[in-house]
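Colleague: Next input, structure requested:
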Amino acid sequence: MTQLYLIGDQLTVTGFKLAGVKNTYVANPENIRQVLDRIKDEADIIAITHGLYEHAEDRIKKLQSTGKIIARIPDRRGSGEEIITKMIRDVIGFELKK
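Modeller: Sure thing, here's the model as predicted:
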């Protein structure tokens, strides 16, 4: 069975727990790498908040190269709009502006 893990700040983790996600970890910039190391063998899909993603990008890319699916989700520090804009820019090669 596919295992989904969520890593984020306390508020995000609480919200996902209320939504029924069982495998959750509260992390911060200082311990995000240790949390990723702890779950790397069990997790198939890892949802990680925008703010934490930036602190472990090299480790995340290594996990992706092994077939793990990593999804960056918005948090209080990074909006969903910023993430979507970056994805579009990466796909089409330029940024769309109003």
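
Colleague: Please make it C-alpha for all contacts and neighbour counts, starting now.
Modeller: OK.

Colleague: Around D58, count how many other residues there are.
Modeller: 12 (other Cα atoms under 10 Å).

Colleague: after the helix or strand hosting it, next one along is what?
Modeller: Using DSSP states H and E, D58 sits within helix 57-65. Downstream of helix 57-65, the next assigned helix or strand under DSSP H and E is strand 69-73.

Colleague: Just the buried positions in that following strand, please.
Modeller: Under the neighbour-count criterion of 16 or more other Cα atoms under 10 Å, strand 69-73 has I69, I70, R72, I73 buried.

Colleague: here's the other one to compare against:
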Amino acid sequence: MGKVFVVGDKYTVSLFRMVGTEGDFIDDPYNLPDLISKLKKREDIDLILITKDMYEPIKEKIDPIIADQRKPLITIIPSPFSESKPLDVRKMIMKALGFG
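Modeller: The predicted structure is shown next:
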């Protein structure tokens, strides 16, 4: 079974690490495309979660990557500091595993 990798602020990444998820925090959202390129090369990752606050400033650069990507699945999640609709984690995981 593949891994989940989270990218975002220190608080969000720390929370995900507490439950055993790999992650990396970045201060500058403009470093995100390079990090995604590195993560796409890893065969063990099935799902990359990116916090909304990292995605929003550069979404025009990230959207083509997300639209063109099959594995790992890349999705945007709310951070504790952003407003968003509820997240269906089960649905995301099932989709990443190829069942959705």
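
Colleague: Pick the one among the buried residues of strand 69-73 of the first structure closest to R38 of the first structure.
Modeller: I70 (15.2 Å; Cα to Cα).

Colleague: D68 of the second structure maps to what in the first structure?
Modeller: Counting by TM-score structural alignment, D68 of the second structure corresponds to S65 in the first structure.

Colleague: Of all the helix elements in the first structure, which one is longest?
Modeller: When the first structure is parsed with DSSP state H, its longest helix is helix 80-92.

Colleague: Figure out how far that helix is from the centre of its chain.
Modeller: 15 Å (Cα atoms, centre = their mean, to the nearest Å).

Colleague: report the angle between the axes of it and strand 69-73?
Modeller: Here helix 80-92 of the first structure runs at an angle of 130 degrees relative to strand 69-73 (axes from the mean of the first three to the mean of the last three Cα atoms, to 10 degrees).
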